[in-house]
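1. Fold the following, please.
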Amino acid sequence: MTQSDAFLSTAKRVIAQEAEALGLLSDSLGTEFTTAVETILRAKGRTIVTGMGKSGHIARKIAATLASTGTPAHFVHPAEASHGDLGMIGDDDVCLVLSNSGETPELADVIAYTRRFKIPMIGVASNPDSSLIRACDVALILPKAAEACGHGIVPTTSTTMTLALGDALAIALMEHRAFTADNFRVLHPGGKLGSRLTKVRDLMHVDMPLVSAETPMREALSVISDKGFGVVGVIDADGQLSGIITDGDLRRHIDGLLDKTAGDIMTLNPMTISSDALAEKAVARMDERAITCLFVRDSAEDGRPCGILKIQDCLRAGVV
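-> You can find the predicted model right below:
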């Protein structure tokens, strides 16, 4: 076996072993998981997630996932808790305490504090007879599964199961709260995820180039030039968008153009998009038709135009 083959063999063994452990975790879930979700839902304060070492790193990620999906949460380092950060845990909070062994000494003060002030505590550990599990109000037991290192000492399988359990809690809470993509974007406006959830209404221009069908083309050309979108929309007496004039329409009617009206040369029934649509959908629609802008309709206003969106606006916002 070559060195490359050995590397791949190890990788596949580790992933297969951890995947098997996740199956065991899924099969082990029962009423205690439901109780844990209900305990977090009842809390009027935040979910405090804590753990030491590798469990601490997992705890930070779980706290971040909870916070970004509608469950206020933050991480408290157990060592810092013993030096004043216990004050970050309020009477209305609930604690989610992670320790694979259930015997992490640095967690002792956090556990004692929750017991003294009757703060609900959810414990996550693999040892059902551990100090953490005996002390907690809700016990989530990780199934017995060997660490993937082959020596049983490097936190691998256990941290993967703990992370997955945290994700399961977060998504169960999110679905119960009917947390939507719009809610997520409010909490996650930055980065690629934020840009993917940007709505058309967030990027559109409300100062639209609009004329009536009776408008002389000399005036319509002035509107195209002044507004700077390269197009002009044509509206009817009810304010509905009935047509659009693009540079292609101008070229096709160049002969005697200034003797015509907007209604004479417009393209009927132009493509539009709802203000509530995702901006990435607008980009896809513009790419499909090889156009550079779309009029935006407002469903709350009987489909009347409420803005115009340029593809450049989407690209600048990172919507690609």
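2. contacts, neighbours, all on C-alpha from now
-> OK.
3. And what about residue 50, helix, strand or coil?
-> Under DSSP: H, G, I helix; E, B strand; the rest coil, the three-state class of residue 50 is strand.
4. could you measure it against residue 56, distance?
-> Between residue 50 and residue 56 the computed distance is 6 Å (CA to CA, to the nearest Å).
5. now for whichever helix or strand residue 283 is part of, which elements pack on it?
-> Take DSSP states H and E as the rule and residue 283 turns out to sit in helix 279-289. In terms of contacts (3 or more CA pairs under 8 Å, 6 or more residues apart in numbering; DSSP states H and E), helix 279-289 is packed against helix 200-203, strand 293-297, helix 311-316.
6. Following up with a second sequence; could you model it the same way so I can compare the two?
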Amino acid sequence: MSTLRCAIRDGIMTATMDITRERIAATEAVIRPHIRRTPLVQADLVDFGLPALPVTFKLEMLQHSGSFKARGAFANLLLRQVPQAGVVAASGGNHGAAVAYAAQRLGIPATIFVPDITSPAKAERIRGYGAKLVIAGSRYADALAASEAHVAQTGALAVHAYDQAETLLGQGSVGLELEQDAPGIDTLLVAVGGGGLIGGIAAWFSGRTRIVAVEPEQSPTLHAALAAGAPVDAPAGGLAADSLAPKRVGELMFPIARAHVERVVLVSDEAIRQAQAALWSSLRLVAEPGGAAAFAALLSGRYRPSPGERIAVLVCGANTTAVTFDS
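-> Okay, here's the model as predicted:
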């Protein structure tokens, strides 16, 4: 392991570790050889039947393993000490696929626990990357409990989907790329599950760009946490339950969100379906429900931009079988 990588790892693992711009930039330098710099697509809201306004889409669904999660997965595997027993992760699907992919590329054994609501597309990706797939329970929390028992038995390294410093640091590299490639954005819409993505991005921008969280009405984890003043259990259902429905947001991301996320917008399952269809119809972008949720806030009018507002939308995942190619 390089001197730089050792230094970064030692800094990250200190008890007083903060999720800062400096540490995000240092982490991005380590994971850069292993991740894609995902592109931007410029469009206009008039293409979607809305008042004319330019919008920038960050296509993180084109990341390795089909979602932004590869960033956090590589950050964990490269910056932490991995035992001979390998790594274990609990996931609704995307995190598991990302950890499986990173582990395959780095020659590390991986065991992934998922609930039975995980989509077939995501389960197949995990198996295809050579990881051992274990179905455990009906919700993410069930898979997490099973993975924790596995860690206790085997000594494998647990790679948490969102409540781990390295995970947030890796996901924060999305913000770094966006600021470099599209400077001057006023507002960024980001879907929220456990909060690793929005926590990392909000830490990167640190109030310099308006961050709007988008959650399904049936999985309002961050909305509930901000109302309560701390992470609390919330309903975990709906169309995007396999990617945006943990029981609660992470402890690490919560103070970041409280400081730097302007608001939470809730969207219906029908709005998410319409956003998926609109992204495909107008831009030929394939997005899973969680990946389309941020755009659903714009399309449904739950978030109404001001005239001249410079908007960016993160399309964060594409692991779906919603589009088939029969001809």
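7. Any idea what the TM-score is?
-> The TM-score (TM-score structural alignment, normalised by the length of the first structure) is 0.25; 121 aligned residues with a CA RMSD of 5.7 Å.
8. Let me have the helices and strands packed on helix 279-289 of the first structure in CSV, extended by distance to residue 98 of the first structure.
-> Shown next, in CSV, are those (distance: least, CA to CA, whole Å):
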stretch, distance to residue 98 of the first structure
helix 200-203, 40
strand 293-297, 49
helix 311-316, 42
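9. so which of the ones you listed is the most packed in?
-> Compared across these, strand 293-297 shows the largest average neighbour count, a mean of 24 (mean count of other CA atoms under 10 Å).
10. in the second structure, which spans are helices?
-> Ranges of helices within the second structure are 3-12, 21-31, 69-79, 94-106, 120-128, 140-154, 165-171, 173-181, 196-205, 221-228, 241-244, 254-260, 269-283, 289-299, based on DSSP state H.
11. Quick one, which of the ones you listed gets closest to residue 40 of the second structure.
-> Proximity to residue 40 of the second structure, assessed across the helices of the second structure by CA to CA, is greatest for helix 173-181 (8.0 Å).
12. For that closest one, buried residues please.
-> With burial defined by 16 or more other CA atoms under 10 Å, the residues of helix 173-181 of the second structure counted as buried are 173, 174, 175, 176, 177, 178.
13. outside of that helix, which residues touch it?
-> Residues outside helix 173-181 of the second structure that contact it (CA atoms under 8 Å, 6 or more residues apart in numbering) are 24-25, 27-28, 37, 40, 58, 68, 71, 185, 200-202, 204-205.
14. That helix vs helix 21-31, what angle?
-> Interaxial angle, helix 173-181 of the second structure versus helix 21-31 (axes from the mean of the first three to the mean of the last three CA atoms, to 10 degrees): 100 degrees.
15. Can you tell me the element the nearest residue to residue 244 of the first structure once chain neighbours are set aside falls in?
-> Counting by CA to CA, 6 or more residues apart in numbering, residue 233 is the residue found nearest to residue 244 of the first structure once chain neighbours are left out, at 4.4 Å. Applying DSSP H and E as the criterion places residue 233 of the first structure in strand 232-235.
16. which is the next helix or strand following that strand?
-> Next in sequence after strand 232-235 of the first structure, counting helices and strands by DSSP H and E, comes strand 241-245.
17. Determine the number of other residues adjacent to the closest residue in space to residue 243 of the first structure that isn't next to it in sequence.
-> Excluding the flanking residues, the one nearest residue 243 of the first structure by CA to CA, 6+ apart is residue 268, at 4.4 Å. Per other CA atoms under 10 Å, the neighbour tally for residue 268 of the first structure reads 13.
18. Tell me who's in contact with residue 268 of the first structure.
-> Residues in contact with residue 268 of the first structure (CA under 8 Å, 6+ apart) are 242, 243, 244.
19. how about 10 Å then?
-> 234, 241, 242, 243, 244, 245 (CA atoms under 10 Å, 6 or more residues apart in numbering).
20. how far away is the first one from residue 183 of the first structure?
-> When CA to CA is applied, the distance between residue 234 of the first structure and residue 183 of the first structure equals 36 Å.
21. More neighbours: which of the two?
-> Set side by side, residue 234 of the first structure and residue 183 show more neighbours around residue 234, with 27 against 14, by other CA under 10 Å.
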